[in-house]
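K.L.:
let's see this in three dimensions:
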Amino acid sequence: MNDHEAARAERRGLHEARGVVVVERNEAALASWPTGGTDSSSWESAVDEPWFAPGTRGDGPPTAARLDALQGPDWVTRIAREELPEALEHPATRVFLSEVGLPRHWAAGVTSFAVAEKPLLPLSAAIPEAAAETEAAAEAPNADDLLHLGEFEFGHDDGPVFVHRVTGVVYVWREDDAPEPGPYPLFPLSRDVEAFVGFLEGVRRHMGACWDSYPNEPGRGAFLGAMERLDSEALTEGTPAARVWEHVFASITELSVWGY
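P.N.:
Okay, here's the model as predicted:
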């Protein structure tokens, strides 16, 4: 056996749902190890401090680098500042759409989101029939103040998504099962596009945590806590926005990696 073959014999690759690890034999560490019998201890039996580094799943608002890493740069839509419509007055939204961007196509479980073919058209131009209903709702924003971002597909119905050109609030057009409080079927979905994209990115980023948590890692709890820190108001229990996000989050909190 040559040196290369000997090195390969002392190195093992292990694969599981959480990734791949290469293990090498350490003669120095084994010098005082018992040579008889079997050691039945396992890292899976650990009940003390977690050995993984908390926070490595990522936390906080989405960044361009994180979105590129999750989606792939070709699947992120960024709109150059000079191409943003003048109607979009909200400064933070302008910066976010040009520097961080939107996932061109995002999917989890039975839910998906796709960027509009022509982003940021006014509601009246993008979906005229929805604009007519919006104008009839007493508390709804002006239809021309809502700019089309894209479309949710919930598995059984669609939900066009808009951003308010002045306030930056994200809205969704969807019939809600419990129409109180209104207005309906248009209602606020998140504080801004940063929170909206953060929720979508968070689902993808925490799939492993929810489906294959490390020992002592509160996978589902870590995910929901991270989402709460992004935009707690959007997750207020009993609101239509919370019901939408509960449906989206169920892709990893209730459904398995197999989708059921």
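K.L.:
C-alpha only now, for contacts and for neighbours.
P.N.:
OK.
K.L.:
need the strands for this structure, in chain order.
P.N.:
Secondary structure of the chain (DSSP state E): strands at 11-16, 19-24, 76-77, 102-103, 105-108, 111-115, 146-153, 158-164, 170-173, 186-190.
K.L.:
contact partners of the fourth one?
P.N.:
Among residues not part of strand 102-103, those counted as contacts by C-alpha atoms under 8 Å, 6 or more residues apart in numbering are Leu67, Gln71, Trp75, Val76, Thr77, Arg78, Ala114, Val115, Val197.
K.L.:
need the contact list for the third one.
P.N.:
Taking C-alpha under 8 Å, 6+ apart as the contact definition, Trp75 lies against Asp68, Pro103, Arg104, His105.
K.L.:
could you rerun that using 7 Å?
P.N.:
With C-alpha atoms under 7 Å, 6 or more residues apart in numbering as the criterion, the residues that contact Trp75 are Pro103, Arg104, His105.
K.L.:
so which of the strands of the chain comes closest to Arg204?
P.N.:
Among those, the nearest to Arg204 by C-alpha to C-alpha is strand 105-108 (7.5 Å).
K.L.:
give me the helices and strands touching the closest one, please.
P.N.:
Using 3 or more C-alpha pairs under 7 Å, 6 or more residues apart in numbering; DSSP states H and E as the contact criterion, the elements in contact with strand 105-108 are strand 111-115.
K.L.:
now do 8 Å
P.N.:
For strand 105-108, the elements it packs on are strand 111-115, helix 193-205, helix 240-253, judged by 3 or more C-alpha pairs under 8 Å, 6 or more residues apart in numbering; DSSP states H and E.
K.L.:
single out the most deeply packed of those.
P.N.:
For the helices and strands packed on strand 105-108, average neighbour numbers computed from mean count of other C-alpha atoms under 10 Å are highest in helix 193-205, which has a mean of 23.
K.L.:
and the angle for that one with strand 158-164?
P.N.:
Regarding helix 193-205 and strand 158-164, their directions subtend 140 degrees when assessed with axes from the mean of the first three to the mean of the last three C-alpha atoms, to 10 degrees.
K.L.:
returning to what we had before: among the contacts of Trp75, who's most crowded?
P.N.:
Among these, the one with the most neighbours (other C-alpha atoms under 10 Å) is Pro103, at 24 neighbours.
K.L.:
which of the strands of the chain is buried the deepest?
P.N.:
Highest mean neighbour count of the strands of the chain: strand 102-103, a mean of 27 (counted as mean count of other C-alpha under 10 Å).
K.L.:
one more to line up against the first:
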Amino acid sequence: MSTTCTAVTALAEEAGDPNQGLTLRLPARLLDEEFGRGRVVRFEDVDFPATLTHEPTRRFLRETGLPEDGILFELDTDIPLRTLAEYYADEHPGAYRRAELPSHVDRLIRLGHFAEGDSLVVDGATGEVWNWSAAEATLHPFDEDVSTLAFSLWLLHRTLGGRGGN
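P.N.:
This is a model prediction of the structure:
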């Protein structure tokens, strides 16, 4: 059995832990071993906007973190994390009128961006991960939560990008 299959099997056994509050319980070492410890960003409470109230997401971002560069996705390392509303106010003032942004834009926390310019955001209240398409001004479901996002980035990196921070 390949290393990837073994890891997926081990993670499947951990999936759905109701006490964890996320879909997968990923050990921090999984990302550290794949991306390199220095390339996994772990946040502190002071880095979170007040609208990030979903405790399992806060815990995951503090303890496990996310890779800084996940091949097609690049994490915002402008700490502290900003809501999508703050991001547009700071980086692209006037790009959108408030009515053109999602109604809950103040609780969507921007995690980073894709190569094609779309943003990955997490809903601060629910922990759901969404793709914000700036070109279309639309929000699309992306991943169930940050644990499945991290696993997707791990799997993509393992498949396309090599191991150990390559």
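K.L.:
can you give me the TM-score here?
P.N.:
With the length set by TM-score structural alignment, normalised by the length of the second structure, the two chains reach a TM-score of 0.72; 142 aligned residues with a C-alpha RMSD of 2.7 Å.
K.L.:
distance to Gly13 of the first structure for the helices and strands packed on strand 105-108 of the first structure - can I get that in TSV?
P.N.:
As requested, these are exported to TSV (distance: least, C-alpha to C-alpha, whole Å):
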stretch	distance to Gly13 of the first structure
strand 111-115	35
helix 193-205	25
helix 240-253	28
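K.L.:
between these, which one is nearest to Leu30 of the first structure?
P.N.:
For these, proximity to Leu30 of the first structure was assessed by C-alpha to C-alpha; helix 193-205 is nearest, at 37.3 Å.
K.L.:
returning to what we had before: of the helices and strands packed on strand 105-108 of the first structure, which is nearest Arg229 of the first structure?
P.N.:
Distances from Arg229 of the first structure to each of these were compared using C-alpha to C-alpha; the shortest belongs to helix 193-205, at 9.7 Å.
K.L.:
on that earlier part again, mind putting the contacts of Trp75 of the first structure in CSV, distance to His90 of the first structure included?
P.N.:
Formatted as CSV, the entries for those read as follows, by distance: C-alpha to C-alpha, whole Å:
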residue, distance to His90 of the first structure
Pro103, 20
Arg104, 22
His105, 24
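K.L.:
what remains of the residues you listed once you look at the second structure?
P.N.:
For both residues aligned by TM-score structural alignment, their matches' C-alpha atoms under 7 Å, a contact is called conserved when the aligned residues also meet in the second structure; among the contacts of Trp75 of the first structure this holds for Pro103, Arg104.
K.L.:
between the contacts of Trp75 of the first structure, which is closest to Ala241 of the first structure?
P.N.:
When these are compared for distance to Ala241 of the first structure (C-alpha to C-alpha), Pro103 comes out closest, at 20.0 Å.
K.L.:
do you know how far the residue nearest the centre of the second structure is from Asp123 of the second structure?
P.N.:
Central residue of the second structure (C-alpha atoms, centre = their mean): Val146, 5.0 Å from the mean position. When C-alpha to C-alpha, to the nearest Å is applied, the distance between Val146 of the second structure and Asp123 of the second structure equals 10 Å.
K.L.:
now do Thr64 of the second structure
P.N.:
Using C-alpha to C-alpha, we find Thr64 of the second structure at a distance of 18 Å from Asp123 of the second structure.
K.L.:
kindly report the same for Glu100 of the second structure.
P.N.:
For Glu100 of the second structure, the distance to Asp123 of the second structure (C-alpha to C-alpha) stands at 18 Å.
K.L.:
and Glu27 of the first structure, what's its match in the second structure?
P.N.:
Correspondence of Glu27 of the first structure to the second structure, assessed by TM-score structural alignment: none assigned.
K.L.:
neighbours of Glu27 of the first structure, how many?
P.N.:
If you count neighbours by other C-alpha under 10 Å, Glu27 of the first structure ends up with 10.
K.L.:
if we can go back for a sec, so what does the residue nearest to the centre of the second structure match up with in the first structure?
P.N.:
Val146 of the second structure is assigned Val193 in the first structure as its aligned equivalent, the criterion being TM-score structural alignment.
K.L.:
right, and its match touches Gly168 too?
P.N.:
Yes. Counting by C-alpha atoms under 8 Å, Val193 of the first structure touches Gly168, with 7.1 Å between them.
K.L.:
ok so, going back, the residue nearest to the centre of the second structure contacts Thr126, doesn't it?
P.N.:
No. Val146 of the second structure is not in contact with Thr126 according to C-alpha under 8 Å; the separation is 10.9 Å.
K.L.:
surely Asp145 of the first structure meets Gly168?
P.N.:
No. With contact defined as C-alpha under 8 Å, Asp145 of the first structure does not reach Gly168; the gap is 10.1 Å.
K.L.:
okay, the two: which has more neighbours?
P.N.:
Counting neighbours by other C-alpha under 10 Å for Asp145 of the first structure and for Gly168 shows that Gly168 has the greater number, 23 against 18.
K.L.:
now which residue in the second structure aligns to the more buried one?
P.N.:
Residue correspondence, TM-score structural alignment: Gly168 of the first structure in this structure matches Gly127 in the second structure.
K.L.:
skip the chain neighbours and tell me the closest residue to that match.
P.N.:
Leaving aside its chain neighbours, Gly127 of the second structure sits nearest to Asp145 (5.4 Å; criterion: C-alpha to C-alpha, 6 or more residues apart in numbering).
K.L.:
residues near the one you found, how many?
P.N.:
Around Asp145 of the second structure there are 22 other residues, counting by other C-alpha under 10 Å.
K.L.:
quick check: the match of Gly168 of the first structure vs Arg110 of the second structure, distance?
P.N.:
Applying C-alpha to C-alpha, the value for Gly127 of the second structure to Arg110 of the second structure is 12 Å.
K.L.:
what do the two both touch?
P.N.:
By C-alpha under 8 Å, 6+ apart, no residue touches both Gly127 of the second structure and Arg110.
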